[in-house]
Every structure is written in C-alpha cells, then in structure tokens.
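[1] Only the shape, not the letters, is given here:
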C-alpha cells in the first residue's frame, strides 16, 4: 500500500482524538454490548460518564502523568477509567485480575500507581497492597454501585467530586511522541515483566490505520474475546469503538454464549487467538447457529498453522482468515493481511503496515537479508514503543544501534512483501496467546527450599500452542514430587504460567562453558524419550 495515501498522524493527544470521535457517533447506538447479560452502554453514555469521571479525578487532585491502574475482567465500565485517564493526560496501567500476590508485588513496585480501579471480587488483593505500599492512595470499585470499607464505588466517587456541569474541557497540548498513555506488562524477549511505554503518537498511528478501509473493514459489529488487560483485546476494542460500530465482549469465554452473540448481534468481525479458532473447528454444535454475518476473522497473539487456517476457513465459509503479527512493544499488530485484493496466502501473517518498516537480519553478521532468506524479524516506525519504563538497559538491548526493534522471532518475507514467522529466537513461550517467560518461572522455582537448580521450556501442544515444563534438580535427600512442584507454582503464579507440561527430575541441569543452560539439549531429552515426565494435570484439565 502507498503510505502517502493515508492521512497524516494527528499531532494532538489521543484523548482529544477519542473525544472528537465519540462526539461524531450516533448518540443512542451501542458502543459496548455484554454478550452474557445483553446489557449495553451507548456512545453518548460512554462519553458522558468518561467526562464526569475525568472531572472527578481532576477535582480530586489527579491530573497529567499520574499513574492509574485498572484490574478487572471485561466489563461495561472498564473503558470509563481508561478514556477518562486519557482525557486528563494520566498514564493507564491495565493489570491482569488473576495476578497472584507475587506477581502483583512485582508490577506494582514497577509502576507505583496512585489510584486503582478494580472489580469487587479482587478488592481484597488491593486492600492488602494498599496497606503494604504507601504510594497507593485510592481504590475505586467498578461494576458495582456499592462502596466498601477502604474503597468507594465509581458512581459514588463521581457523585462526590463533580459539580454537575455539562461543560467539559481537556487536552492541553502534549508532545505526543514522548507523552506516555499506557504502561503495559510485557516480558520483552526474556525475564520478568517490564513496563512497555506506549505513547499518544503510537495510538494515533493505530487509529489512522484502523479507519482506513484498505486495512480494516469499516462500519462493522465486532466481537472481542481476548481480555481487555491484554494489548490485543484492549486496543482492538478501543479502536473498534472509535472507528466502527458496536463491540460485543465476553466476561469469560463460553462457547454457546460466543456463538449466540454472533447470531443475535449479526457480528461481522471476530478478534480471536488460535485456541479459539481450534475450538470452532472442533465445535459439535457450530451448525446450530447462524454465523453467516461474519466477514472478517482476525487471529493474533500466537502463530496459526497453515493446515488449521485452511480447515477453519472452509468450515466457517470465510473468504480469508487474517493472521496478524504484533507485540506489546509494537502497540498493536504491525504485520497484517490487508484489504488489498491480493491472493490469500495461507501461513502468512500479511504485510508490514503503513508508517512501519520491516527487515530480516542475519543474527551472526547483522546484515539485512533478501526475500525468502530466514533471519530475525526487525521492525521500526511510528507504532514502536518509547522503551521500557525505568529500565534503560532493557530498552537498549531491545534495539539495534540504528533503531530497529529486535522482535526475537525468526521468519522471512517473499517477493511481494508477505511475511512468514517460522520460529522463536527469544526464550518466551506462548500459552493460548499469553507470554510466559521461562526466566520468571525459574526464579520462582528456585525459591523452593528443596530445589537447587531448574530450567523451564515450552512443549508443543495443538490446542494451547505451548505448555510450560520444568526440569528440576532436588536438594540431596529431599522428598519432592511433581505434584509438590506444580502446586507450588500454581500458588505463586497466575494460570498461564502453571506447569501444565509437567515436571522432569534430573540429577543435574546441563550447562554450557559460560554457565548457560542449552535448552535445545533439554528438548532433545524429551524428543528422544530419554527422560520421563511426571504430571498431575489430566488432559481435560490442561487447557482450563
């Protein structure tokens, strides 16, 4: 696509972009629909409530650059704190509501939010954190009208801090390329979660792409299954609200609710991850629902096998399944199968999007490669993050000297510019689209009093992508079983990081001359059946 044909990227705050877009929308058209309850919030309600909340925040002494966290399952009220924060120039931190105490401690110490919006079911987690961490000043409950000891409801907070005026003004001029809008959790290429700094300029770029019909279908009703705390679910929904029609969301995935929502609301676009497409392929009651309204299926967050893509395309009678590739560090998808009339290419995640550049680098020589040569995928452009929050070393390591972001993924592009991802260089594994850093799991395992060494790898799984598996060396004389190890991790870390692949006990973990663990050697032990896997998870429990 000729990038000159797109509009210029707005040089105003993303909050102002949102405000202008919501003013243009049909007031009584639903912006969000809860697929479980059928409840809706219209565009006019979303704008009005977000304006009220931003006024309440300002009147409470919170303004530009204050860090505000939100932790909740998908809900009708989720985007009110998000939009209100963008209106006043605050920085939003979406947090996984399933984070354990260990994970919360880590991310809260990085971001130090002053306000936390959360749902009632996890209030106890943040009340405990507020007692332990003096930077947390206020907790506000969403999805309830009832306040609690130490926290007030969103409704009460707004009611107690606004003057009832319908007038609204925001948007001081900002340096869009440096002003942070979101801090998102990502493990980068390795290690514990880091804070990805997404700027107003990054988001304005995605906005311009979303409203170009040569990239995304326009005026559609969408359904979004990924969680809002994940960049994919967050920005798919937010950009859909701004540039298209209603978005149906699910609080949790339930097959029949998902299919009935498509039928009832005549959904045109689906935002999915590979395990959900596999679910549709195996679903025995798919034929009981009218899915003929679907024109576009976007699949991201993990690779989709070409064979799977073909069978699901045929079963759903789709013209194409649009694979997409992106990272938290690229704000949203950077490589996408666009509406350019070209022939569908199974297995490809598409072409690099406008305002972005792509190169494939030989990791040994640092040279850029020609078409059909495999190397590390490198990207640069207006969607790439500002860097990792308060972590200049990690930021430096993520880029080449001339500004290319190192994705840690291996692949190539063909003569027409279509990109194919072939392998992962970085140590991250993907469970159902969620990033899992082996280094984080290994760090937790080493806190167990009976474990002296360990290594974690991902084992392939058709349904989930990869399952975490741990190689463990016991302390001499310790009576340690696989169940002990798996239950320990389950208590310390959230569900995607559980050792569903199992546990292998070794006398020692192999090391290289410089002390690193050659994980390919560990994979060979599994592939050649040299070791046995112990696992408490039964097959039916693996993918919960």
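    Perfect, thanks for sending it. Nothing here was measured: the structure is a model prediction, and the numbers come from that model.
[2] use CA for all of it now, contacts and neighbours both
    Noted.
[3] Pretty sure residue 489 is one of the things residue 445 touches, is it not?
    Yes - using Cα atoms under 8 Å, residue 445 makes contact with residue 489 at a distance of 7.1 Å.
[4] Can you give the contact residues for the longest helix seen in the chain?
    As assigned by DSSP state H, the longest helix anywhere in the chain is helix 43-59. By Cα atoms under 8 Å, 6 or more residues apart in numbering, the surrounding residues in contact with helix 43-59 are 19, 22-23, 25-31, 63, 80-81, 83-85, 87-88, 157-158, 160-162, 168.
[5] let's bring in a second one:
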C-alpha cells in the first residue's frame, strides 16, 4: 500500500489513518513481542483499540482530554495510544521507570485524566497523584485491581465495534502528542504536536514497501517516551511487522532479536549501534534494507564499520530534527556526503548564528548555532513563557545545536550548545541531577557533567564539594541519585570530590572547565 500523504483531506486525522490501513491489513501480522514470541494481527489490534476507545468515551473523556502512557514495549502498550488517536485525546509518553518526583513535574504540566503504567510502578504513580491532589485514574499493564482488563470490563460499551465512528474535531486545535524535551531553562518541558504536524513529518519515519512485496519486520526499540516511538507505532505496521520486546533492551538481547527475526529496517541512535558493532557476539546486519539514525553526532568510524557489516545495496540514512519541529528538518540522501545530515527540507528556513556576536554566518564551513522555522513548529504545552523564550521575534526556533554548512549546502552537526548530556538515547539535564544531590546534608556544592564513553555516548559524573566536617562518600551520592531518578540519570561515570568548583568572572560555575577537570580527575 502506498500512502499518499498530500491526498489526506483536512477532515481526516491520525485516527482515520490508523483505522484505514489496519482494515486493509486485517489478516496480516501487526506486531511481535520478541521476548515472548507472541504475535498479533492487525484485526486484533484494531478491535482492541476500538473497544478501548469506546471505554474512554464511556469513562467520560472528550477530545482534548489528556492521557499518559508509561509502559514497556509489550503488545498492550500501543493500544491506549491508538485508542487515543481515534478519540482526539493528546497522549504524553513517559519513561516506564519514571519515579514520583519526575512524575509530579510532568503531571503538573500535562494534567492527565488517565495514566497507564506498569503494575510494578503503581505506587510511584499513586504517590505522585496524591501529593499533587489531582484526579487521575491509574490503569496498569499486568495484574492488579487497576489493570487494563479490569478497566475495559468496568467501562464496557454497549455499542458494537462495527458501529464505532472515529471522533471528529479540529485537528489544528486538538493536540495528538505531548513529548518531553529540555526547554531553555534546563527544566523539562512538554512539546505539543497537532495531527497536521505529524502528517507532515512522516516521510523519514515511514518504511517503504519492499520491492518484492514481502512484508518484513521493522525493529522498534523506542518507547513512547520518544517521538520516534510515536512514529514507529503509527507507521511501521503500514508495510512492515512492528517488532519490539518487553524485556530489558540490552545489547545482547537486540543482537539476538536481529539474528532471529532479520528485520528490514530500524530507526535508532548511534549510541545504540556502537555496542552492537563492538560486542563479542556476532550480529548479522545483512538483513537490513535501511538503518535510519540521528539524535547525536555520528562519527565517521562508526558509519564505516556499519556499512562494512551491511549489504552493498543497503542504506544508512542520517537525519536531524527536534521535538519542537515535530520531527525531521534535514535528511541525508544516499549520494550525500557520508558525515553530513543532508540538506534542509524545502518546507523549512534555517540560519547559522554566531554564539559570540549574534550575527548570521554566511560563509561556508563556519560553525554557528542553528535556528530554524517552518510549518510544523510546535509550542510548549501549558507554558507560553517558555515558548516565547525559545523562539526569535521573527519566528525562528533556537535549537541550541552547533552546525556548519559547506559550499554545496550540506549541513554537518558539530556539538550541542546546550548543557544537555547524552547517555545512550536519553537526554540528561544536569540541574535535575544536581538538585537531588544538593539535598544531601553533606554536600555544599555540585556540578554534574559528562565524560565520553565509546558505546554509551557520555557517562554522567558528579563533581562534589563537601560541607566542612561531613564525611559524605561517593556511594552515598550514587545511592541518593539512584533512589530519586531513573537509571539513565545515574552516576555511571562516578563522583569527583573537589575543594571548590571553578567559576567564571561573573561568579557562575565554569561548566566547560569542570568538564575538562572531570576527564582526568580521580573518579570514585
């Protein structure tokens, strides 16, 4: 089936799109859980999604009401997502391991009517809701009295599935996806995307129909926390079987999945690819027709090693985009320079701005901050002030990323201007970790930075100044972070104790200097 995006009429939205192609593929496999070997047809996925959409309506949800989903990649996790698309309910994707403090911040912004989570995380969600004193219903994946099965039994609709009508609403006003990002202050923000946003950004994320007509698997390693997880859930089943796993995503497990199921395509970060190439267990990458990658700098060595392991006719495709743009703004073609992220999508305008002077850079091969504007720019949900801060007066988004452009118009990613750290495919906001560490009575000051790691991108390091007379240890700091924050924010790089943090002439912590010191300092 060839999807003609530009032929979608304005009255249709992602809910119509989902129902249409699932009916066309009714008897074919839609998704596989590689951890259990379970398979599910498109007809079954559509039936369960419609029944849950009916339950949402009986529960009292109307277009514009929000839900959040924090689940592992089992066969149930996308059912609430599909049901929400059909009803015009904005969906916020959460990390399955988010804890109470993290949930409280996100719930304050999103204000969900229903929160879906793993059974084991019920108490974290319950505590967050109680501390905020909000009315949010918890539905768990797995057992318990709050299970998804119980929710559907309690709100069973009398309407037959074949009588179900997809909701109608203004697609320019009703959001479909609420995805977390950093914001200019370092505090996590929620980017709000409409149905037209996602319709316009589907080309890079969709996987073309195989030339021989064979419907291969496509590997989805993203949870609904990421915008890629949203696109994968919607687009993979069009021409491929969505292959994912409810088990912990270790490198060895991914290698086993690839060797067994032979996926034809995937979308993942370079930090996910590097450990596969370096692992002692061989991974047969000749099955891939295309591997799409981005999200951080892709080094030439990795690209060369990856290409050598794939078929000569296979494609490695880089792209660059942000949650705030609704997805991709640059896309690499096979003939483009291997280290570039391609050229700017014609829908967008972009400039490179000197961080020192604030003036536009017009010369080739000179690095500056990328600012971009176009038709899919998104706002921060329930935060007009932060939305205003991140855009220029003439409507350009300040990306916080450094690029240069060569004389042929190809863009090259250099580094992040922002202070974000990148652990695997996760963004770590240093002030969030610092805030937790500063709660310890033995800590006078702290600066969180990162040290390079071959496979993981960066490992988080805490540079700590002890309070006089206190004997706080590195293990004390690590345990404190582990107790309050998700695993990707843990101090994998260790703790460095300092007498004082270096500062700039204005009295601020000199983060660049701290990073240099952390590279060579003794880490406990």
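    Here it is on my side, so go on. Keep in mind the model is a prediction, meaning the values are calculated, not measured.
[6] how close does the longest helix of structure 1 sit to structure 2?
    Superposed on structure 2, helix 43-59 of structure 1 shows a mean distance of 1.1 Å to its aligned residues (mean Cα distance after the TM-score superposition for structure 1).
[7] quick one: which of residue 445 and residue 489 of structure 1 has more around it?
    More crowded of residue 445 of structure 1 and residue 489, by other Cα atoms under 10 Å: residue 445, with 24 against 20.
[8] what residues are up against the equivalent of the more buried one over in structure 2?
    Alignment note: residue 445 of structure 1 maps to residue 437 in structure 2; criterion TM-score structural alignment. The contact partners of residue 437 of structure 2, taken as Cα under 8 Å, 6+ apart, are 443, 446, 477, 480, 481.
[9] Can you tell me, leaving aside adjacent residues, what's nearest to the third one?
    Across the structure, with Cα to Cα, 6 or more residues apart in numbering as the measure, the residue nearest residue 477 of structure 2 apart from its sequence neighbours is residue 437 (6.5 Å).
[10] Please report how far the one you found lies from residue 474 of structure 2.
    Distance from residue 437 of structure 2 to residue 474 of structure 2, counting by Cα to Cα, to the nearest Å: 11 Å.
[11] what residue of structure 1 matches up with residue 165 of structure 2?
    Match for residue 165 of structure 2 (TM-score structural alignment): residue 169.
[12] That match sits in which helix or strand?
    Of the helices and strands defined by DSSP states H and E, none includes residue 169 of structure 1.
[13] try the one 4 residues further on
    Under the criterion of DSSP H and E, residue 173 of structure 1 resides outside all helices and strands.
[14] Settle this for me: it is touching residue 15, isn't it.
    No - Residue 173 of structure 1 is beyond contact range of residue 15, at 10.9 Å (criterion: Cα under 8 Å).
[15] Compare those two and say which is more crowded by neighbours.
    residue 15 (24 against 10).
[16] That one sits in which helix or strand?
    Assigned by DSSP H and E, residue 15 of structure 1 falls in helix 14-24.
[17] List the buried residues for that helix?
    14, 15, 16, 17, 18, 19, 22 (16 or more other Cα atoms under 10 Å).
[18] In a markdown table: the residues you listed, plus distance to residue 493 of structure 1.
    Below are these laid out as a markdown table (distance: Cα to Cα, whole Å):
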| residue | distance to residue 493 of structure 1 |
| --- | --- |
| 14 | 34 |
| 15 | 34 |
| 16 | 38 |
| 17 | 37 |
| 18 | 35 |
| 19 | 38 |
| 22 | 39 |
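[19] All the helices of the stretch 201-350 of structure 2, residue numbers only.
    227-239, 251-261, 270-278, 300-309 (DSSP state H, counting those that start in this stretch).
[20] now for those helices, which one comes closest to residue 380 of structure 2?
    helix 227-239 (14.6 Å; Cα to Cα).
[21] Residue 350 of structure 2: neighbour count?
    Residues near residue 350 of structure 2, counting by other Cα under 10 Å: 15.
[22] Identify the residues contacting the residue mapped onto it from structure 1.
    Aligned by TM-score structural alignment, residue 350 of structure 2 pairs with residue 358 of structure 1. For residue 358 of structure 1, the contacting residues are 352, 377, 378, 379, 380, by Cα under 8 Å, 6+ apart.
[23] Return the closest of the buried residues of helix 14-24 of structure 1 with respect to residue 369 of structure 1.
    Among the buried residues of helix 14-24 of structure 1, and counting by Cα to Cα, the member closest to residue 369 of structure 1 is residue 14, at 36.3 Å.
[24] Which residue is the nearest non-sequential neighbour of the closest one?
    With Cα to Cα, 6+ apart, the residue lying closest to residue 14 of structure 1 is residue 200, at 5.2 Å.
[25] Aligned to that neighbour, what sits in structure 2?
    So, by TM-score structural alignment, residue 200 of structure 1 is matched to residue 195.
[26] do the same with residue 431 of structure 1
    Match for residue 431 of structure 1 (TM-score structural alignment): residue 423.
[27] burial count for its match?
    22.
[28] for residue 339 of structure 2, same thing?
    18.
[29] Quick check: chain neighbours aside, which residue is closest to the equivalent of it over in structure 1?
    Under the alignment by TM-score structural alignment, residue 339 of structure 2 pairs with residue 347 in structure 1. Take residue 347 of structure 1 and drop its neighbours on the chain: the residue closest to it by Cα to Cα, 6+ apart is residue 306, 4.5 Å away.
[30] what residue of structure 2 takes the place of that neighbour?
    Match for residue 306 of structure 1 (TM-score structural alignment): residue 300.
[31] any idea how far that match is from residue 451 of structure 2?
    Distance of residue 300 of structure 2 to residue 451 of structure 2, given as Cα to Cα: 20 Å.
[32] So these two - more neighbours on which side?
    Looking at residue 300 of structure 2 and residue 451 with other Cα under 10 Å, you find the greater number of neighbours at residue 451, namely 18 against 12.
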